[in-house]
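In: What follows is a predicted protein model with its sequence.
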Amino acid sequence: MKITKFTFLAILCFAFALTSCDKDDTQETEPQFNFSSEDNFRAAQADNAIDGALNIVENGYVEGEEGRSQMNSFFNECTIITIQPNGNGGTIILDFGEGCQLNNGSIVSGIINMSYGAITGGTRTIDYQFEDFMYNNNSVTGGGEIFREIANSNGNPQSTINESIVIGFPNTSITATRTGLRIAEWVEGVGSGTWQDNVYNVTGNWDTELTNGFNRSGLVTEKLVRKLSCSFLVSGLLEVTQNNFTGVIDWGTGDCDNLATLEVNGQVYDIVL
């Protein structure tokens, strides 16, 4: 067949059009990660606030029922602790009033209610509920159940916590709901008589959903470390899945600070809590 100059140009344009379409299609189907510093900050802040609040729950129970840390309490005089045993269990109420600074520097207010049954086989179940509670300017509502082991397989006290907790943030109507499972093993400071050397290793998995539509799933891949003397998690890795992407939140290497990072596709984003 004889190919004229016009025919050749037509074929060339058609081929270019196909190539352009293929390229556009590839670009359109290739997923893009849209980083929102506000949403990731809120989700990380929710993690930190919930972990801090649950440590307060655990230490309220430990000091009130197990009688630990009596030489040097985690709670100061602005905390009213009411313990009501009933023979097979009892209740503990932690009342922080309109504002109370704990001995580790955390600022809290409101009430935490706990009720617990009898010890069976070295374990007991504790129900907890937050009432008008605030942790470092974040509102905390909801609650859950704690399966408390006096000694786990390592010989350490351990709390396995089911949670459904809502965090409210300052200066916004957006809230975060976290549901999941948190396991806290008390690994240092057991029986020392003071809270200042208490260290907990935290594992588990949970889903966090913001009311603006942002959501992510988290799985602890390297234990999160909480020193009770610090208001923040100090180390550990949390693998997160959001917007069809998987990333890792790194809480640091042990220093007590308000910094964390999120790494996605080799890009590192700073998170200031």
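Out: The structure has been received and is ready for your questions.
In: When you work out contacts or count neighbours from here on, use the C-alpha atoms and nothing else.
Out: OK.
In: what's the helix or strand for residue 261?
Out: In this structure, residue 261 sits in strand 259-264 according to DSSP states H and E.
In: and the gap between the closest residue in space to residue 127 that isn't next to it in sequence and residue 133?
Out: If the residues on either side of it in the chain are set aside, residue 127 comes closest to residue 145, at 4.5 Å by CA to CA, 6 or more residues apart in numbering. Taking CA to CA, to the nearest Å as the measure, residue 145 and residue 133 are separated by 17 Å.
In: Looking at these two, which is more packed in?
Out: Between residue 145 and residue 133, counted using other CA atoms under 10 Å, the more crowded position is residue 133 (23 against 19).
In: State the distance from the more buried one to residue 108.
Out: Residue 133 sits at a distance of 7 Å from residue 108 (criterion: CA to CA).
In: circling back: which other helices and strands contact whichever helix or strand comes after the strand holding residue 261?
Out: Note on strand 259-264: by DSSP H and E, the next helix or strand toward the C-terminus is strand 267-272. Strand 267-272 sits against helix 37-61, strand 259-264, with contacts defined as 3 or more CA pairs under 8 Å, 6 or more residues apart in numbering; DSSP states H and E.
In: Give me the distance between the two termini of stretch 190-198.
Out: Length of stretch 190-198, first residue to last, CA to CA: 7 Å.
In: Equivalent analysis for stretch 147-155, please.
Out: Stretch 147-155 has an end-to-end distance of 16 Å (CA to CA).
In: ok, and what's touching that stretch?
Out: In this structure, residues lying in contact with stretch 147-155 by CA atoms under 8 Å, 6 or more residues apart in numbering are 122-126, 156-161.
In: ok, those residues vs residue 116, which is closest?
Out: Proximity to residue 116 was ranked across the contacts of stretch 147-155 by CA to CA; first place goes to residue 126, at 4.3 Å.
In: Identify the residues contacting that closest one.
Out: Counting by CA under 8 Å, 6+ apart, residue 126 touches 114-117, 145-148.
In: one more time with 10 Å
Out: With contacts defined as CA atoms under 10 Å, 6 or more residues apart in numbering, the neighbours of residue 126 are 57-58, 61, 89-91, 114-118, 144-148, 159, 161.
In: Against that first model, consider the following:
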Amino acid sequence: MKTKFHPLRVLSILAVGALTLSSCSNDDTQAVDQEEEVNAQISVETINQADEIDLIDEELTNITLDIIASAEADANGFTAKVSDFLPPCVTVTTVVTDSSVERTVDFGDGCELPTGNTLSGSYTITHSVDSDAPSRTFQVQTSDDFFFNDISVNGSKTIVRSINEAGNPNANKTVSLDVVWPDGESMSYSANKNREWIEGAGTGFWGDNVFLLSGTVNFTNRLGVSYSKETVVPLRREWACRFIVSGVLELSREDATVSLDFGDGSCDPFGTLTLPSGEEQVIRLRRFLAN
């Protein structure tokens, strides 16, 4: 019996084979694309932006508690312990009532701090009159014209200052900030953090201050994409250096998590980023301080 030749049947077989090969090729491409997508979910740009907001939060905390400590030292006659951190271009105006104190910290049109950051505009610090309480709470609120290195900052924080079990000054913070960069990028930022002052407390000289920073952060970019960040190893910040010198953070988005290691104590703007794939890369942080 002869077999008839059916062109349509041959075309069908070829088409199925082509689809099978295409499917395998697409599967491979999709696997690569998915891996690249996971690694790109937390970009270096996003990490830098979150790190810069961390720096803004740190600096506001440092300025606030430095002003309070200096005011307390001055009121108690300990002039040798009054800090020399704030330059003359910063004006602090104090209004006292029977139950509260409000301090307006004004940086004018631009004032460069010893840390190399330039601030403009003003913010307020509000607290109770009782300076002898073992734990004190300070409310911080920025004005509409407050800028940090040309970044618009609008928000508030609550700082609870106390002495911890190790005998070190401790600041626990709840933070809510909205920031806008000069290029229009923006981010909403909320955090619960802790700052332990482990060296330099009470000397009156800002350059020997050393802090350990820890806590959790949630932030959302202008596209509505949300991220979280958690301290794995406390971050060491030395005021004699403009950068975090050691410590480890984990940053997450959905199921992707990256790790950021700030190093071994060297004063530099670099960190080691470990991607979900296990790949490591060195990145430069705090761009406006790393020129």
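Out: Yes, it's here. Every value quoted in this text rests on a predicted model; they were computed, and no experiment measured them.
In: Can you show me the helices along the second structure?
Out: Defined through DSSP state H, the helices belonging to the second structure, from first to last, are 7-40, 44-75.
In: list the buried ones in the first one?
Out: Within helix 7-40 of the second structure, the residues scored as buried using 16 or more other CA atoms under 10 Å are 38-39.
In: could you check the angle strand 270-274 makes with it?
Out: With axes from the mean of the first three to the mean of the last three CA atoms, to 10 degrees defining the directions, helix 7-40 of the second structure sits at 140 degrees from strand 270-274.
In: for the last one, same thing?
Out: Following the same axes, to 10 degrees, one obtains 130 degrees for the angle between helix 44-75 of the second structure and strand 270-274.
In: Any buried residues in helix 44-75 of the second structure, and which?
Out: For helix 44-75 of the second structure, by 16+ other CA under 10 Å, it's 46-50, 52-53, 55-57, 59-61, 64-73.
In: Not counting its neighbours along the chain, what's nearest the counterpart of residue 113 of the second structure in the first structure?
Out: Matched to the first structure by TM-score structural alignment, residue 113 of the second structure sits across from residue 102. Beyond its immediate neighbours in the sequence, the residue positioned closest to residue 102 of the first structure (CA to CA, 6+ apart) is residue 75, lying 5.6 Å away.
In: quick one: that neighbour and residue 60 touch, right?
Out: Yes: the pair residue 75 of the first structure / residue 60 is scored as a contact, 8.3 Å apart, by CA atoms under 10 Å.
In: what residues are shared contacts of the two?
Out: Common neighbours of residue 75 of the first structure and residue 60 are listed as 81, 94 (criterion: CA under 10 Å, 6+ apart).
In: Contacts only, for the residue positioned nearest the centre of the first structure.
Out: Geometric centre of the first structure, nearest residue: residue 47, 2.2 Å, by CA atoms, centre = their mean. Applying CA under 10 Å, 6+ apart, we find residue 47 of the first structure in contact with 41, 53, 167, 176, 178, 206, 208, 218, 232-233.
In: Can you turn the buried part of these into a PyMOL selection?
Out: When burial is assessed using 16+ other CA under 10 Å, the buried subset of these is captured in PyMOL by this command:
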select buried, resi 41+53+167+176+178+206+208+218+232+233
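In: Mind checking which of the contacts of residue 47 of the first structure are in strands?
Out: The members of those that map onto strands under DSSP state E are 167, 176, 178, 206, 208, 218, 233.
In: ok, which pair from those residues is furthest apart?
Out: For those, the maximum inter-member distance is 18.6 Å, found between 176 and 233 (CA to CA).
In: Map the residue nearest to the centre of the first structure across to the second structure for me.
Out: In the superposition onto the second structure, residue 47 of the first structure corresponds to residue 54 when matched by TM-score structural alignment.
In: Quick one: the strands in the stretch 101-250 of the second structure, in order.
Out: Taking DSSP state E, counting those that start in this stretch as the criterion, the stretch 101-250 of the second structure carries its strands at 111-112, 118-120, 122-128, 136-142, 147-148, 151-163, 169-180, 186-199, 210-221, 226-238, 244-253.
In: Please report the distance of residue 160 of the second structure from residue 231 of the second structure.
Out: Residue 160 of the second structure sits at a distance of 20 Å from residue 231 of the second structure (criterion: CA to CA).
In: Could you do residue 49 of the second structure as well?
Out: Noted for residue 49 of the second structure: a distance of 17 Å to residue 231 of the second structure, by CA to CA.
In: what's the answer for residue 149 of the second structure, then?
Out: For residue 149 of the second structure, the distance to residue 231 of the second structure equals 25 Å [CA to CA].
In: who's in contact with residue 209 of the second structure?
Out: For residue 209 of the second structure, the residues meeting the contact criterion (CA under 10 Å, 6+ apart) are 197-203, 237-240.
In: how about it, what's its partner in the first structure?
Out: Using TM-score structural alignment to pair residues, one finds that residue 209 of the second structure aligns to residue 198 in the first structure.
In: ok, and the closest non-adjacent residue to its match?
Out: Sequence neighbours aside, residue 189 is the residue nearest to residue 198 of the first structure in space, at 4.4 Å (criterion: CA to CA, 6+ apart).
In: same deal with residue 253 of the second structure?
Out: With CA to CA, 6+ apart, the residue lying closest to residue 253 of the second structure is residue 227, at 4.9 Å.
In: Next up, the contacts around the one you found.
Out: The neighbourhood of residue 227 of the second structure, defined by CA under 10 Å, 6+ apart, consists of 41-42, 46-47, 50, 189, 217-221, 251-254, 256-257.
In: Next: residue 131 of the first structure.
Out: Contacts for residue 131 of the first structure (CA under 10 Å, 6+ apart) come out as 95, 109-113, 139-143.
In: at 8 Å what do you get?
Out: Counting by CA under 8 Å, 6+ apart, residue 131 of the first structure makes contact with 110-113, 141.
In: And for residue 178 of the second structure?
Out: 153-155, 186-189 are the contacts of residue 178 of the second structure under CA under 8 Å, 6+ apart.
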